[in-house]
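1. Need a 3D model of the following:
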Amino acid sequence: MTIYRTRAGLRHQFRDVLNFYYPDCIDTAVGGYVAQLDERDGHVYDARTKHLVATARGVHNFSLGVLADGPDWCRYAAEHGLRFLSNEHWDDDREGYDWLLEGRQTRDRTRHCYGHAFVLLAGARATQAGIPGGRAELERAFDVLEERFWEPDHELYADQATPDWELSAYRGQNANMHACEALLAAYEATGDERYLERSYTIADRFTREVTAATDGLLWEHYTAEWEPDLSYNEDSPRHQFRPPGYQPGHHAEWAKLLAVLADHRSEEWLLERARDLFDAAVELGWDDEHGGLYYTVDADGEPIVADKYGWVHTEAIGASALLSRHDESYGSWYDRLWEYSLEHLRNPRYGNWYERLTREHERDGPNHGPAVEPGYHPLTNCWLAMRALEAEPTAFE
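-> Okay, the predicted model is just below:
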């Protein structure tokens, strides 16, 4: 049996990612994390920038390490990051989380729902792991999301606001998807039904109602009235955060979230829609010539940006692992995705994952920037695959 079909093999993959970041990511001078490690050899290329999402993801990652019986230092690393998140990213005067810091000095106070969702996720996983302060951070982040971003008329979250909480007109899929993920984690951490209800509402509203306007596919960008903005950034196909087109990776990620929701809710549509979205991800996104999933495509599956991103494939791995518990055919995709990823996307020397390759699997640059994802996607989905194996000992066989 291949290593990724065993708990031991998945644990090895999981620990490799943690080991890539620790201890170099621990900022003992300023606090928090140094998240900007070069994906090729691990050298620090930016020791000062503190990005809200990177900080929250670090807390999440090391909390998962505690939950997965990882190295003893995971608890210390999670506690270290949570203190910085609580004390330095939080703006007490305006009651929100600052987006970008230079050391401890704020550089950008823009309020992003996406960032607040990751704080909620960090608080949830810290709570599960028994990290002091985790529950308080969970509740504070949820309160801000509800008071500042939630729009009852649309039953979805707004996307962005000024430092003083003036909402922008843009509405986005991505922030709501990660809010749904964080709310599910909050429910698993606390058993509080309000988190489960909110996550279910978002999933139902977005994946069944909003997507009806685009034939069931997940568009990324919307007006303030939640109408698809089909021309958004059409002149910027390589926009880092808001590219035009359909993203196969987000179809797989929503499939994963619906499969997790189905563990807690009995509605049949959850697994049906999860299968639909995963099937759409691979039907639209799989590159038959070079292998792997495209980054963005049009409605016919023609690639807009044909690059291969590490996070896309880890999300598809997590989704296929969960779906294979209900339909063994998804185990074939699980195998295929792992085989492709181990050949191309995982750093063979260190075990971390590359951010982006070209369609033909070339590396076109160092992928440096402040907005990094320090192992969050591979760790999350290795952990979910381990959970799938624990829930169903015969899964993938």
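
2. drop to CA atoms for contacts and neighbour counts, all remaining ones
-> OK.

3. Now name the helix or strand holding V260.
-> Under the criterion of DSSP states H and E, V260 resides in helix 248-262.

4. Which neighbouring elements make contact with that helix?
-> With contacts taken as 3 or more CA pairs under 8 Å, 6 or more residues apart in numbering; DSSP states H and E, helix 248-262 sits against helix 173-190, helix 269-285, helix 310-323.

5. closest to T207 out of the ones you listed?
-> Nearest of the helices and strands packed on helix 248-262 to T207, taken as CA to CA: helix 269-285 at 7.8 Å.

6. So which elements touch that closest one?
-> helix 248-262, strand 296-297, helix 310-323.

7. Between helix 310-323 and it, find me the angle.
-> Angle, helix 269-285 to helix 310-323, by axes from the mean of the first three to the mean of the last three CA atoms, to 10 degrees: 140 degrees.

8. so helix 269-285 versus helix 248-262, what angle?
-> Per the same axes, to 10 degrees, the angle that helix 269-285 makes with helix 248-262 is 160 degrees.

9. Which positions within helix 269-285 qualify as buried?
-> 270-271, 273-282, 284-285 (16 or more other CA atoms under 10 Å).

10. Helix 173-190 and the helix holding V260, what's the angle between them?
-> Angle between the axes of helix 248-262 and helix 173-190 is 30 degrees (criterion: the same axes, to 10 degrees).

11. And what about the closest residue to H313 other than its chain neighbours, helix, strand or coil?
-> Spatial nearest neighbour of H313, excluding adjacent residues (CA to CA, 6 or more residues apart in numbering): L337 at 6.6 Å. Three-state assignment for L337 (DSSP: H, G, I helix; E, B strand; the rest coil): helix.

12. One more sequence to fold, the one below, so I can look at both together:
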Amino acid sequence: MLSLPAFRQEVRHEFDRILQYWQTYSPDRQDGFYGRVDVRNQPDPSASRSMVLIARILWTFSLAYEVTRNPVHRKLADRAFAYLRSRFVDPKYGGVYWSVRADGFPEVTKKQLYAQGFALYGLSEYYRTTKQPEGLAEAQKLFRVMVDKAYDSKNGGFIEAFNQDWSDTDDYILSKGPLRKSMNTHLHLIEPITNLYRVWPDAEVKKHTKALLEEVFMEHIIDPETARMRLFFTEDWQARSPEISYGHDIEASWLLYETAEILDDKPLLQKTKDLSLRMATATLEGLNPDGALTYEYNPETGHKNEERSWWVLSEQMVGYFNAYQLSGKQHFLEKSLKSWEFIQKYLLDKERGEWYLRTDAAHHASIDADKITAWKCPYHNARACFEIERRIGRG
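-> The predicted model follows:
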């Protein structure tokens, strides 16, 4: 088995390799960052630019500068911040657009809470690293409009999406049909609101951080019997889907514990620790002999999505390591190491850089899938490498 110092060294090398790829191939010479780069690293200058992708680039290079103090990383974080601020922030209604055209003009102007959350994640990390007051100011404005326009004061949590002017819509691209709340959006709301609380310990930010953990996740999203997350909900939190998303479950197992750590509430921290370990243990049902989690499973139909996804492998590497740290159980460490072994063997594009999007169950990589898209970004894999290095470094 790979030693912890060797594990740390290998993921740090991969962290640097990921950053090198993105600093080489993602910046558009004209403005901002490309919205699409193919598997041969050729950009599509005409592709739309997604808020989710730009926010994840902002988060990644902000984190990178904190770690490396490389001025190139600072320059790219500044570039991403300027691009987000000038092209994606809605000056009339507040919040951020879902996407802009390649020329920077608004394209999809709806207010998707998933995109608001990632913008907040990037902005708060940018301020955390650079201490630029403009970064915090933009994060504060975004948080306030999210709470003012999208918070459900009656049932808790946040409504999934709105029209540009924050009026009601029935277009929920991350939810099923007319359902107004989802696990995925709330997972990527607790993540940035927690990050904002790190840099701005405001009472209202703390209130929403704690409410998302205790009321939304512990009372509604996580099934108390199975320790798995339900995926889609009505406005009053009636679950409406049977699917199991193993990748999101293992991701949430460590992100929710991180939230409890930052809140620094000892009883809540112990409660979240117990839950985190239950969640990590529950995912073992979906773990394949090759060390990769099944992407998704529907117990009602028996349908199983057998793809091995780059982002799921990233999150399970961290989630199982977190479970090892919390429990001291060696088998969790072995599963984290086996995740890394799978990544190295099947997902790394050692010739052209970055990772393949997925493999099938027979480990055939998606050699024709784009390297950069609205959803293929540097956040899951760079963060996973950083987290493992950090956790081994602190013992």
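
13. what TM-score do we get after superposing?
-> Superposed pair, TM-score by TM-score structural alignment, normalised by the length of structure 2: 0.88. Supporting alignment: 375 aligned residues with a CA RMSD of 2.3 Å.

14. still on that earlier bit, taking the helices and strands packed on helix 269-285 of structure 1 together, which one is wrapped up most tightly?
-> Ranked by mean neighbour count under mean count of other CA atoms under 10 Å, those are led by helix 310-323, which reaches a mean of 28.

15. Need the contact partners of that helix.
-> With contacts defined as CA atoms under 8 Å, 6 or more residues apart in numbering, helix 310-323 of structure 1 is touched by 248-250, 252-253, 255-257, 259-260, 274-275, 278, 292-293, 295, 330-331, 333-334, 337-338, 341, 345-346, 353-356, 377-378, 380-382, 384-385, 388, 396.

16. Superpose on structure 2 and give me the mean offset of that helix.
-> Taken over the aligned residues, the distance from helix 310-323 of structure 1 to structure 2 averages 1.4 Å (mean CA distance after the TM-score superposition for structure 1).

17. Tell me the spacing between the aligned residue in structure 2 for S332 of structure 1 and K111 of structure 2.
-> If you follow S332 of structure 1 across to structure 2 using TM-score structural alignment, you land on E334. Per CA to CA, to the nearest Å, E334 of structure 2 is found 42 Å from K111 of structure 2.

18. more neighbours, the two?
-> K111 (27 against 18; other CA atoms under 10 Å).

19. which one is that one nearest to, not counting chain neighbours?
-> F162 (5.1 Å).

20. so that neighbour makes contact with Q112?
-> Yes - because the distance of 6.4 Å satisfies CA atoms under 8 Å, F162 of structure 2 is recorded as touching Q112.

21. Pick out whichever of those two has more residues nearby.
-> Set F162 of structure 2 next to Q112 and count neighbours by other CA under 10 Å: Q112 wins out with 26 against 20.

22. Leaving out the residues flanking it, which one is nearest to the more buried one?
-> Looking at Q112 of structure 2 with CA to CA, 6+ apart, the closest residue is A161, at 4.4 Å.

23. isn't the one you found right next to T109, touching?
-> No - with contact defined as CA under 8 Å, A161 of structure 2 does not count as touching T109 (11.0 Å).

24. Looking at those two now, which is surrounded by more residues?
-> Ranked by neighbour count (other CA under 10 Å), A161 of structure 2 and T109 place A161 first, with 27 against 18.

25. and G81 of structure 1, that's in a strand?
-> No - assigned with three-state DSSP, G81 of structure 1 falls outside any strand and is helix.

26. Grab the nearest non-local neighbour of it.
-> Distances taken as CA to CA, 6+ apart put G32 closest to G81 of structure 1, at 4.6 Å, once the chain neighbours are dropped.

27. Please look at that neighbour and R83 and confirm they touch.
-> Yes - at 7.5 Å, G32 of structure 1 counts as touching R83 under the criterion of CA under 8 Å.

28. out of the two, which sits in the busier spot?
-> Remark: of G32 of structure 1 and R83, G32 carries more neighbours, 28 against 18, as counted by other CA under 10 Å.

29. Now do the contacts for the more buried one.
-> When contacts are counted by CA under 8 Å, 6+ apart, G32 of structure 1 touches I26, K50, T55, H80, G81, L82, R83, F84, L85.

30. Tell me which residue of structure 2 lines up with I317 of structure 1.
-> That one, I317 of structure 1, aligns with M317 by TM-score structural alignment.

31. Over to T207 of structure 1?
-> Using TM-score structural alignment, T207 of structure 1 pairs with F217 in structure 2.

32. same question, T358 of structure 1
-> Counting by TM-score structural alignment, T358 of structure 1 corresponds to D360 in structure 2.

33. which residues sit in contact with the closest residue to that match other than its chain neighbours?
-> Spatial nearest neighbour of D360 of structure 2, excluding adjacent residues (CA to CA, 6+ apart): E307 at 4.7 Å. Taking CA under 8 Å, 6+ apart as the criterion, E307 of structure 2 is in contact with T294, Y295, R358, T359, D360, A361.

34. Which ones among the residues you listed lie within strands?
-> R358, T359 (DSSP state E).

35. which residues are in contact with stretch 203-214 of structure 1?
-> Outside of stretch 203-214 of structure 1, the residues within contact range by CA under 8 Å, 6+ apart are 155-156, 173, 177, 180, 216-219, 226-228, 258, 273.

36. show me where structure 1 has helices.
-> 7-21, 52-67, 73-84, 113-128, 134-144, 173-190, 193-204, 248-262, 269-285, 310-323, 330-344, 376-391 (DSSP state H).

37. Among these, which comes closest to H43 of structure 1?
-> helix 7-21 (10.1 Å).

38. Which strands or helices does that closest one pack on?
-> Other helices and strands packing on helix 7-21 of structure 1, by 3+ CA pairs under 8 Å, 6+ apart, are helix 52-67, helix 376-391.

39. Pull out the buried positions in stretch 348-355 of structure 1.
-> Of the residues in stretch 348-355 of structure 1, Y350, G351, N352, W353, Y354, E355 count as buried by neighbour count, 16+ other CA under 10 Å.

40. Please apply the same query to stretch 63-83 of structure 1.
-> Those would be 63-68, 70, 74-75, 77-83, for stretch 63-83 of structure 1 by 16+ other CA under 10 Å.

41. Just give me the closest of those to R15 of structure 1.
-> Nearest to R15 of structure 1 out of the buried residues of stretch 63-83 of structure 1 is G70 (CA to CA; 6.9 Å).
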